[in-house]
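Undergrad: What follows is a predicted protein model with its sequence.
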Amino acid sequence: MSANQSSAQESTARQQAVTVLGLGPMGRALAGAFLAAGVRTTVWNRTPGREGDLAERGAVLAASAAEAVAASPVTIICLVNYDATDAVLRQDAVEAALKGRTLVNLSADVPERARDTGRWAEEHGVAYVDGAIMTPAGTIGSPDGVFLFSGPSTTYEEHRAVLDSLGGTHTHLGEEVSRAAAYDIALLDIFWTSMGGFVHALALADAEGISPRELAPFASGIARILPPLFDELSGDVEDGTYSGAINPLTSGVSTMAHVVHAAEAHAIDSGVMRAIEGMARRTVALGHGTDGFSRVAEVLRRR
C-alpha cells in the first residue's frame, strides 16, 4: 500500500464510527486499534468494568447493547461463541437498533452457526458479515494481524476502510457467509492437533531425560519442513494422486507405532497418536498401503 493510499484510508476511517460489543482481551484490542486509527468508537460489555483504559483513550461507554448499536453504522461483536452472541443480539431492543445497520461477527463458532446467524440477520433487516481472527490479541492493530471475512462483498467493501484500520491482512473469502468460519475451524484443527503433538512430545522427551529447551530447536526444525509438505499433500488430495513414492503409509504406520510404544512404556497417555495410527492402519487395510499419508483425508471423507 502506498503512502497516499494509507493516508486516504486513515482519513476515511476517521470519518467513520464503530461499535464494539464484548470487551474481553480480543474485544479490547479491537476497540483500541479503532481508537488508535481515529475511528469514533462506542463500546459495551455484558460485565461492566472490563473496558480498561478505553474511556480514557476516547471510547464512548454505552449503558446497553441497544444503545451501543444505535451509536454506529457498523457493529463488531467479539464474544466467546455464538451462544453468547445470540444472548446479546436476539433481544427486541437490540434487533430494532440493528435494523438497517451492519453487523460484523468476529466471534468463533462452527460454520452452521454462522449460517444460522446470517439467516437471522436477513430476517431482521441487518446487513451481516461473518469473520474470524487468526492471530492473538497482541497482533491487533499491527501488520501481523490476520482477519478472514465472508458474506456479501458489497457490505464488506462498504465498511472496508473501518475494518482495515485494525491493521494486518484482510481476506474476503466469498459471498457464502459461513466460509470464514469453515476456514477458521480447519485452521484451528491444524493448530490444536499440532499443539497437542508438541506437548505430548515434551512429555515423552522429558521421560527420556531430554529437557523442553533441549528439544525446542529440533522441534522448530520439524516445523520448518511442514509448509512444503502441506503444499504437496494439498495437491495430492485435490488431484487425487496420493503419492507414496517417498514415504508410503506402511512405513509411516511403523514410526507411529514406535511413538505409541515409547510413550506408553512411560505411562504417558497416547490417545492422540493412537487415533492417528488407527486412521492410517484403517487406510492400509483398505488397500492403500503404498499410498502417501494424504490418502487418509480421502478415507476420512468416505460415507
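TA: Perfect, I can see it now.

Undergrad: drop to CA atoms for contacts and neighbour counts, all remaining ones
TA: OK.

Undergrad: Okay, helices next: where are they in the stretch 1-150 of the chain?
TA: 3-14, 25-36, 65-70, 82-89, 92-98, 111-123 (DSSP state H, counting those that start in this stretch).

Undergrad: and the gap between the residue located most distally from the centre of the chain and residue 111?
TA: Most distant from the centre of the chain: residue 265, at 36.4 Å, with distances by CA atoms, centre = their mean. Taking CA to CA, to the nearest Å as the measure, residue 265 falls 40 Å from residue 111.

Undergrad: what does residue 38 give?
TA: 33 Å.

Undergrad: Could you do residue 75 as well?
TA: Distance from residue 75 to residue 111, by CA to CA: 20 Å.

Undergrad: More neighbours: these two, which one.
TA: Ranked by neighbour count (other CA atoms under 10 Å), residue 75 and residue 111 place residue 75 first, with 25 against 19.

Undergrad: so the more buried one sits right up against residue 104, yeah?
TA: Yes - applying CA atoms under 8 Å, one finds residue 75 in contact with residue 104, separated by 6.1 Å.

Undergrad: A further structure is provided below for comparison with the first:
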Amino acid sequence: MTHTSPAPPAHPSPVPAPVTVLGLGPMGQAMSRTLLGAGHPVTVWNRTPARAAELVAAGARLAHSPAGAVAASDLVLLSLTHYQAMYDVMGGATAALAGRTLVNLSSDTPTATRDAAAWAREHGAAFVTGGVMVPAPMIGSERSSVFYSGDEEAFRTHAATLAQIGRPRFLGTDPGRAQLMYQAHLDVFLTTLAGLAHATAMVGTAGIGAEDFLPDVLQLLGAVPDMIAPEGVAGLGRQIDEGEHPGDGSNVTMMGATADHIRETSEIVGIDTALPAAVQEHYHRAIADGGGADGWTRIIDGIRAPRRAA
C-alpha cells in the first residue's frame, strides 16, 4: 500500500486592510471602486452623502462624520480640492487621528503639503503626500502611477494597498517632493493642452477644423521624444543636469526665430498672443545671455533665474 503524506496546510491570503476615503469627487469615487474590487473594506465620507449611493450599493460603508470615517481604518485617503479642505473637513475629527496614516492625494503647493505634514504629526498621525498621475477613469489600470513622499515607514506599511490605485513610486521623506513632482508633470500637461488649444484656434482662422487638425498634430506630439532625445531620454537628462546644451541639430537662435513667427502669425490672424509671447521671451532671454548657438534646453537657465522687475 502506498502511503501519501498529507498536503501542508495552505497559508491563508492576507485579508485586505480596511481603507477610508474622504472626498467623493471623480477621483475619490474611482479609488473607492478600485479598492472595493480588490476586496478591501472601504468606508467613505463626503459632504454630500448622495455621492456615496453607488459605492454603498457596491459594498462601501458610509460614515456619518469625518471622525467616524477616520476611526474606521488605519489608512485614510483624502481626495479633496486642496489642502485647506483637509483642515475644514478634519477640524472636528482631530482626536481620531492618533495612530492613523493620512495619505493626502489632493493638489496644492509643496509648502502647503509640508505644513499639513507638521499638522498631522501634531495630532499623532503619520502623513504621506500622494500625486496621482492619471485621470479618474484610469485609476487601478496598468498605466496608473502615483508619486509619494513623507513618512517612509507609513508608506511601506500600506504600500500593497496603495498599489491597488496605481504603481507607487516613493520619492523620499520630504512631504513636498511628491507634490512638486506632481505639479511639474501637470505643468507639462496643462502647457501642452494650452498649446493644442492655441494652435487649433490659429488654424481655425483659415477654416481648418479641429477634426482635420488634431490627428496630424497629435501624431507630432507622439514623435516628440524621438525628436528631442534621439539617443535616449536618459542622455538628454544627463546633459541638462551637467549644464550641457549642444545645438548641433537646431539651436536657440533658430528656435527663437520660429517663436517670433508664431507670435507674429497670432497677431496677424487676431488670436491671443499671451502663450506665444511667453515662449518667445524664453528664447530671447537665452540669446541675450549668450546662448544663441546652444540647444533649446539652454532656456532652462533663464527659467531658473527669472529677471525681477525693478
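TA: Arrived safely, thanks for sending. On a predicted model such as this, the values are computed, not experimentally measured, just so you know.

Undergrad: Tell me how the two chains score on TM-score.
TA: Between these two chains, after superposing, the TM-score reads 0.91 (TM-score structural alignment, normalised by the length of structure 1); 291 aligned residues with a CA RMSD of 1.7 Å.

Undergrad: Tell me the counterpart of the residue farthest from the centre of structure 1 in structure 2.
TA: Alignment note (TM-score structural alignment): residue 265 of structure 1 maps to residue 268 of structure 2.

Undergrad: Give the helix, strand or coil label for its match.
TA: Here residue 268 of structure 2 is helix, with the state taken from DSSP: H, G, I helix; E, B strand; the rest coil.

Undergrad: for it, what are its contacts?
TA: The neighbourhood of residue 268 of structure 2, defined by CA atoms under 8 Å, 6 or more residues apart in numbering, contains no residues.

Undergrad: now residue 281 of structure 2
TA: Taking CA under 8 Å, 6+ apart as the test, residue 281 of structure 2 contacts no residue whatsoever.

Undergrad: where's it relative to residue 274 of structure 2, distance?
TA: From residue 281 of structure 2 across to residue 274 of structure 2, the span is 11 Å (CA to CA).

Undergrad: quick one: what helix or strand has the counterpart of residue 215 of structure 2 in structure 1 in it?
TA: Aligning on TM-score structural alignment places residue 215 of structure 2 opposite residue 217 in structure 1. Secondary structure assignment for residue 217 of structure 1, by DSSP states H and E: helix 212-239.

Undergrad: elements contacting that helix?
TA: Applying 3 or more CA pairs under 8 Å, 6 or more residues apart in numbering; DSSP states H and E, we find helix 212-239 of structure 1 packed against helix 179-207, helix 295-300.

Undergrad: The longest one packs against which elements?
TA: If contacts are counted by 3+ CA pairs under 8 Å, 6+ apart, helix 179-207 of structure 1 sits against helix 111-123, strand 127-133, strand 146-150, helix 212-239.

Undergrad: Equivalent analysis for the last one, please.
TA: Applying 3+ CA pairs under 8 Å, 6+ apart, one finds that helix 295-300 of structure 1 contacts helix 212-239, helix 271-283.

Undergrad: residues in structure 2 aligned with it?
TA: Aligning helix 295-300 of structure 1 against structure 2 (TM-score structural alignment) gives residues 298-303.

Undergrad: Residue 150 of structure 2 and residue 128 of structure 2: what is the separation?
TA: Computed as CA to CA, the residue 150 of structure 2 to residue 128 of structure 2 distance reads 5 Å.

Undergrad: wait, residue 19 of structure 2
TA: From residue 19 of structure 2 across to residue 128 of structure 2, the span is 15 Å (CA to CA).

Undergrad: out of these two, which sits in the more crowded spot?
TA: Set residue 19 of structure 2 next to residue 128 and count neighbours by other CA under 10 Å: residue 128 wins out with 29 against 25.
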